[in-house]
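S.K.: here is a sequence with its predicted model. Questions after.
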Amino acid sequence: MRKLWALCRKELQMYFFSPTAYVAFAFYFLVSGFFFSMDFLGNQTVDIRPLFGNFMIVYLFVIPLLTMRLVSDEMRQGTDELLLTSPASLTEIVVGKYLAAVILQFLLVAGALVYPFILSRFGALDLPVMWLSYLSLFLLGAAMMAVGLFASTLSAHQMVAGIAGFAMLLILWMIEWLSGSLLPKGGDWLQQFSIASRTANLQKGLLDWSDVIFYLSFIVVFVVLSIQTLERKRWK
């Protein structure tokens, strides 16, 4: 556990030494702030829920930026061999890197709390709906981070890893639409794997544990895939 947290701290330091993280944060808050001002000025209602669809779309671009260097940078610099032969296990290495990414994503979610604070100056907010909506945003982001981590294990080139992560996330995002148009008969079954639609109940203020379990299972699957990919590279 000590090695895991040491790796997590090292990865967090790397984030804040890299301009990519600052660019991603600036893009996230600039775009989300624009959407917030447009929604509030256009609707004049004290309701935070319309914003979350915009937040989620911005995640499609921000998450690949934040995850593309997690493993690919190690492979590009040749330090992956040192990392893979270190006393830490592959599981500790991957989970440590993933936890650093999730902590960074938590900062994005926490920073977005400024918007309900502003809205609260103009009227009362539905607090259970608000907190569950933010929980949905965090779970979605954590799941997307796991996909981005997996994409980062596939190539030594950050740009390739970022594009691969974006492509996978886009497919998982559009799976509900694709299942309805391409597979009208089996679409209902496929729609269950849509990472975006699983936020709907939480954003309505309904805590459905099946949605929470879905995201946690999704995270575990892609973290395990990342470990297996690196395991194969170790033995090549």
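M.R.: Arrived safely.
S.K.: okay, CA-based contacts and neighbour counts for the rest of this
M.R.: OK.
S.K.: what distance do you get for Pro100 to Trp5?
M.R.: One thing to correct before we go on: residue 100 is Ala, not Pro. 9 Å (CA to CA, to the nearest Å).
S.K.: let me fix that: Phe55
M.R.: Where Trp5 is concerned, Phe55 sits at a distance of 29 Å (CA to CA).
S.K.: so those two - more neighbours on which side?
M.R.: Set side by side, Phe55 and Trp5 give different neighbour counts by other CA atoms under 10 Å, the larger being at Phe55 (20 against 17).
S.K.: so that one is in contact with Ser32, correct?
M.R.: Yes - taking CA atoms under 8 Å as the definition, Phe55 is a contact partner of Ser32 at 6.2 Å.
S.K.: between the two, which contacts overlap?
M.R.: With contacts taken as CA atoms under 8 Å, 6 or more residues apart in numbering, not a single residue reaches both Phe55 and Ser32.
S.K.: how about residues contacting the one helix or strand Phe52 maps to?
M.R.: Using DSSP states H and E, Phe52 maps to helix 49-67. Outside helix 49-67, the residues that touch it by CA under 8 Å, 6+ apart are 20-21, 24-25, 27-28, 31-32, 35-36, 39, 101, 130, 133, 137, 141, 144-145, 148-149, 152, 161-163, 165-166, 169-170, 196, 203.
S.K.: next up, a second structure to put side by side with the first:
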Amino acid sequence: MAIPYEMVHGTGITTVEENNEWRFGEQDGGVVSVTLVPELFNVDDEALKNKYLTGLGPNATTIYIRSGIPLALITSGDNKGAYGPYDPNATDGRQTAIAGLLESTVAVNITYQGWDVDDVYVGLRYRGDIIKSKLPVVPADDAVWQGDFYDVDEDVVTPLSAKASTEPAPAPGIADGSVTTAKIAAKAVTKDKIADGVIPTVPAAPTWANISGKPAAAAAVADAPTTGDNVCPNAAKLNSVLAILRSAGLLTK
């Protein structure tokens, strides 16, 4: 079962809530230190800001970034290499994938100069069992998760990281005009035959006996006589030649 942890602080002016219900049980390890950009949590969307922050109020001098917020790596701009909230609508790299979750609440001091954080070096949880629906900001189902996370909800465990695609891999195509295409065309091989695993029959080498469009055989030619008054000189050799021509279909007997 999940072990929730919730702490409420009343200051008389604002209420600070720390809700760790997104954790499923106690877990050791699985945390690395990264640099956070706190200003990225100060968004114009009030509904989203209230998901990111707690302790907000007109007279608040300290507010808190909630733990469990999905973080993403910034890959472009002045803050390249640091981390901010995962945002599918961002353009600085934070739209690509969820690198992990903010491990602990971060205190932010509100000053005349703006936001001031004592230490922007924070913990990023890159693996663990969580309850995704309890996160301060719940990512869409198609969000890409890095690390090694499992969503445990009502004893149903769903892997979030490195989901295997359910779409079949596309069949490799053959570029038109390629050498491969020419060879395949010469053998009367089609893409459908390749997909079905059919090996086409290669026609036999052409001969006079099987070639199409050959002329009709000549009229019958009898063997040269080897006996009698009309015996033919070298009749045996001549008859051998006639036999070859008949076998090739050039003569009949």
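M.R.: Done, it's in. Owing to the predicted nature of the structure, the values given are computational and were not obtained by experimental measurement.
S.K.: now what about the TM-score between them?
M.R.: Overlay of the two chains. TM-score (TM-score structural alignment, normalised by the length of the first structure): 0.20; 88 aligned residues with a CA RMSD of 6.4 Å.
S.K.: now, the contacts of helix 49-67 of the first structure that are in strands?
M.R.: If you go by DSSP state E, these have nothing in strands.
S.K.: mark which of these are buried, thanks.
M.R.: The neighbour count (16 or more other CA atoms under 10 Å) marks 20-21, 24-25, 28, 32, 35-36, 39, 101, 130, 133, 137, 141, 144-145, 148-149, 152, 161-163, 165-166, 169, 196, 203 as buried among the contacts of helix 49-67 of the first structure.
S.K.: and the helices in the first structure?
M.R.: Read by DSSP state H, the first structure holds these helices, from start to end of the chain: 2-17, 19-43, 49-67, 72-77, 80-84, 90-111, 114-120, 127-152, 158-182, 187-191, 200-203, 209-234.
S.K.: tell me which of those sits most buried.
M.R.: Each of the helices of the first structure was assessed for mean neighbour count using mean count of other CA atoms under 10 Å. The highest is helix 127-152, with a mean of 24.
S.K.: which strand or helix spans Ala195 of the second structure?
M.R.: When secondary structure is defined using DSSP H and E, the element that contains Ala195 of the second structure is helix 191-196.
S.K.: buried residues in the next helix or strand after that helix?
M.R.: Using DSSP H and E, the helix or strand that follows helix 191-196 of the second structure towards the C-terminus is helix 235-247. Judged by neighbour count (16+ other CA under 10 Å), helix 235-247 of the second structure contains these buried residues: Asn239, Leu242, Ala243, Arg246.
S.K.: neighbours of Ile184 of the second structure, just the number please.
M.R.: Residue crowding around Ile184 of the second structure was assessed by other CA under 10 Å; the count is 14.
S.K.: swap in Asp196 of the second structure?
M.R.: 9.
S.K.: likewise Thr181 of the second structure?
M.R.: Neighbouring residues of Thr181 of the second structure were enumerated by other CA under 10 Å; the total is 15.
S.K.: tell me if it really is in a helix.
M.R.: Yes - following the definition DSSP: H, G, I helix; E, B strand; the rest coil, Thr181 of the second structure is counted among the residues of a helix.
S.K.: relative to Asp196 of the second structure, how far out is it?
M.R.: Distance from Thr181 of the second structure to Asp196 of the second structure, counting by CA to CA: 18 Å.
S.K.: in the first structure, which residue is most central in space?
M.R.: Centroid-nearest residue in the first structure: Gly141, 2.8 Å away (criterion: CA atoms, centre = their mean).
S.K.: tell me who's in contact with it.
M.R.: Applying CA under 8 Å, 6+ apart, the residues contacting Gly141 of the first structure are Tyr59, Ile63, Val102, Gln105.
S.K.: tabulate those residues (TSV), appending distance to Ile227 of the first structure.
M.R.: Written out in TSV, the entries for the contacts of Gly141 of the first structure read as follows (distance: CA to CA, whole Å):
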residue	distance to Ile227 of the first structure
Tyr59	24
Ile63	20
Val102	17
Gln105	21
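S.K.: pick the one among those residues closest to Gly180 of the first structure.
M.R.: The shortest approach to Gly180 of the first structure among these belongs to Tyr59, at 23.6 Å (CA to CA).
S.K.: now the closest one: how far from Arg49 of the first structure?
M.R.: 16 Å.
S.K.: same question, Phe61 of the first structure
M.R.: 21 Å.
S.K.: same thing with Trp189 of the first structure?
M.R.: Trp189 of the first structure sits 27 Å away from Arg49 of the first structure, going by CA to CA.
S.K.: what does Leu41 of the first structure give?
M.R.: According to CA to CA, Leu41 of the first structure stands 15 Å off from Arg49 of the first structure.
S.K.: can you check Leu137 of the first structure too?
M.R.: Counting by CA to CA, the gap from Leu137 of the first structure to Arg49 of the first structure is 11 Å.
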